[in-house]
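Trainee: predicted model, plus sequence, below.
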Amino acid sequence: MLTSDQEIRELLTAARTVAVVGISDDPERDSYMVAEFLQRQGYRIIPVNPRLVNLNIQVLGEKPYATLRDVPEKIDIVDIFRRPETVMPVIEDAIAAGAGAVWMQLSIVNKEAAARAEAAGLKVVMNRCMAVEYRRLMPR
C-alpha cells in the first residue's frame, strides 16, 4: 500500500492514463469533477461505466467502456468510485487488464481487495482522493 507522500507523488508523476470506474456523466458528481480535474492536468481519462455505454454517452470527450477488460490500451491507474463491497470485481478486472495501480477514493476501504491487488503486483492507494493528493503533492 502506498502511504508516503513520496510514493504517491511518484505514482502521480509516472502515470499518464487513468481509467475512472464508476464515473458519472453528471458534472455535479465527485467522479466527474475528479476526472475533469485530472484531465486538465494532462492525464488521459478513460471512463468505465456500463450505463454510459448502454446510453451511448461520451464523458469528457472520451468513449466509455463497460469494464476495464474492454479497454484496449494500457492503464496506469484505475481510479475507483464504487462502494467498498463492490471493489473486488474491479480489482480482478484491473489485474486482468494489466493495470499498474488501483486507487480507491475517499471513504472506499476494502483491505481484502487491496491485498489481492498487491499480491498481483499492483500498487494500491486507498481512502484518498486522487485530485486532493495531486493538488497537495504535485509542483505547480
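Mentor: Yes, it's here.

Trainee: drop to CA atoms for contacts and neighbour counts, all remaining ones
Mentor: Fine.

Trainee: okay, which residue is most central for this protein?
Mentor: Nearest to the mean C-alpha position of the chain, counting by Cα atoms, centre = their mean, stands Asp79 at 1.1 Å.

Trainee: for that one, pull up the helix or strand it's in.
Mentor: Applying DSSP states H and E as the criterion places Asp79 in strand 77-80.

Trainee: now the strands: where do they sit in this structure?
Mentor: Along the chain, counting by DSSP state E, strands occupy 17-21, 44-48, 77-80, 101-104, 123-125.

Trainee: got those as JSON lines, with distance to Glu92 columns?
Mentor: Converted to JSON lines, the strands of the chain look like this (distance: least, Cα to Cα, whole Å):
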{"stretch": "strand 17-21", "distance to Glu92": "13"}
{"stretch": "strand 44-48", "distance to Glu92": "15"}
{"stretch": "strand 77-80", "distance to Glu92": "11"}
{"stretch": "strand 101-104", "distance to Glu92": "11"}
{"stretch": "strand 123-125", "distance to Glu92": "13"}
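
Trainee: take the one below as the second:
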Amino acid sequence: MNVKDNEIKGLLEKYKKFSVYGLSPDQTKASHYVPAYMRDHGWEMVGTYPKDHEENGFKIYSSLKEVPAEYRKFVDVFRSSDRIPDVVDEVLAVGGVEVLWLQLGISNPEAEARAEKAGIKVVSDRCLIIEHKRWF
C-alpha cells in the first residue's frame, strides 16, 4: 500500500465515480452492500462480475475493459488475495486506473508492488464503509 492514512479522505473526495471489481448480485455479501452504501452516500459506481446481473440497479460489465473510462480511474476490488495478481494484470492491460483499492482482508504485496511501480495508488486491506464513516 503506497497511500498514507491521511491521504484516504482526499481520494474519496476526488474520485466520486468508481468501478467495483466483483460486485456480487447477493445483497448479503460485502461485495454488494459496500457499493450500495457508497452509492447511498453520493458516489456513482458500476461493477464487473463474470455473470450478467443488474441486482439493485447496478450496471454490470463482464470485464474491466468494458467499463467506461471515467469509472475505471478508481477500482474497488472484492476478490481473494490470491487472485490479485490476475486483477493487477487486467488493470495494467486496460490502463487508465489511478487508484486500486483492495477491500478489508485483501492484500497481495507482490501484485500491489507491480501496480505501484506502474504509478497506481494502492490501498489494501481497507473497507470503504469504515473509511467513509471515519472521514465524513
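Mentor: Happy to help now that I have it. Just so it is clear, the model here is predicted, and its values are computed rather than measured.

Trainee: about what we covered before: and the residue nearest to the centre of structure 1, what is it in contact with?
Mentor: The contact partners of Asp79 of structure 1, by Cα atoms under 8 Å, 6 or more residues apart in numbering, come to 18-21, 102-105, 130.

Trainee: map it across to structure 2 for me.
Mentor: Under the alignment (TM-score structural alignment), Asp79 of structure 1 pairs with Asp76 in structure 2.

Trainee: how about Asn110 of structure 1?
Mentor: Asn110 of structure 1 is assigned Asn108 in structure 2 as its aligned equivalent, the criterion being TM-score structural alignment.

Trainee: its match is in contact with Ser81, isn't it?
Mentor: Yes: counting by Cα atoms under 8 Å, Ser81 is a contact partner of Asn108 of structure 2 at 5.6 Å.

Trainee: distance of the residue lying closest to Arg69 of structure 1 once chain neighbours are set aside from Thr3 of structure 1?
Mentor: Of all residues beyond its chain neighbours, the one nearest Arg69 of structure 1 is Ala97 (5.3 Å), with distances taken as Cα to Cα, 6 or more residues apart in numbering. When Cα to Cα, to the nearest Å is the yardstick, Ala97 of structure 1 and Thr3 of structure 1 sit 24 Å from each other.

Trainee: of those two, who's got more company?
Mentor: Neighbours around Ala97 of structure 1 and Thr3, counted as other Cα atoms under 10 Å, are more numerous at Ala97. The numbers are 18 against 11.

Trainee: distance of that one relative to Gln6 of structure 1?
Mentor: Separation of Ala97 of structure 1 from Gln6 of structure 1 (Cα to Cα) stands at 26 Å.

Trainee: ditto for Leu60 of structure 1
Mentor: Applying Cα to Cα, one obtains 30 Å for the distance of Leu60 of structure 1 from Gln6 of structure 1.

Trainee: then Trp103 of structure 1?
Mentor: Trp103 of structure 1 is 16 Å from Gln6 of structure 1, where distance means Cα to Cα.

Trainee: ok, these two, which is more surrounded?
Mentor: Neighbours were tallied for Trp103 of structure 1 and for Gln6 using other Cα under 10 Å; the higher tally belongs to Trp103 (23 against 11).

Trainee: which stretch of structure 2 lines up against stretch 122-131 of structure 1?
Mentor: Using TM-score structural alignment, the residues of structure 2 aligned to stretch 122-131 of structure 1 are 120-129.

Trainee: quick one: buried residues of the matching stretch?
Mentor: Of all the residues in stretch 120-129 of structure 2, those buried under the rule 16 or more other Cα atoms under 10 Å are 120-124, 127-129.
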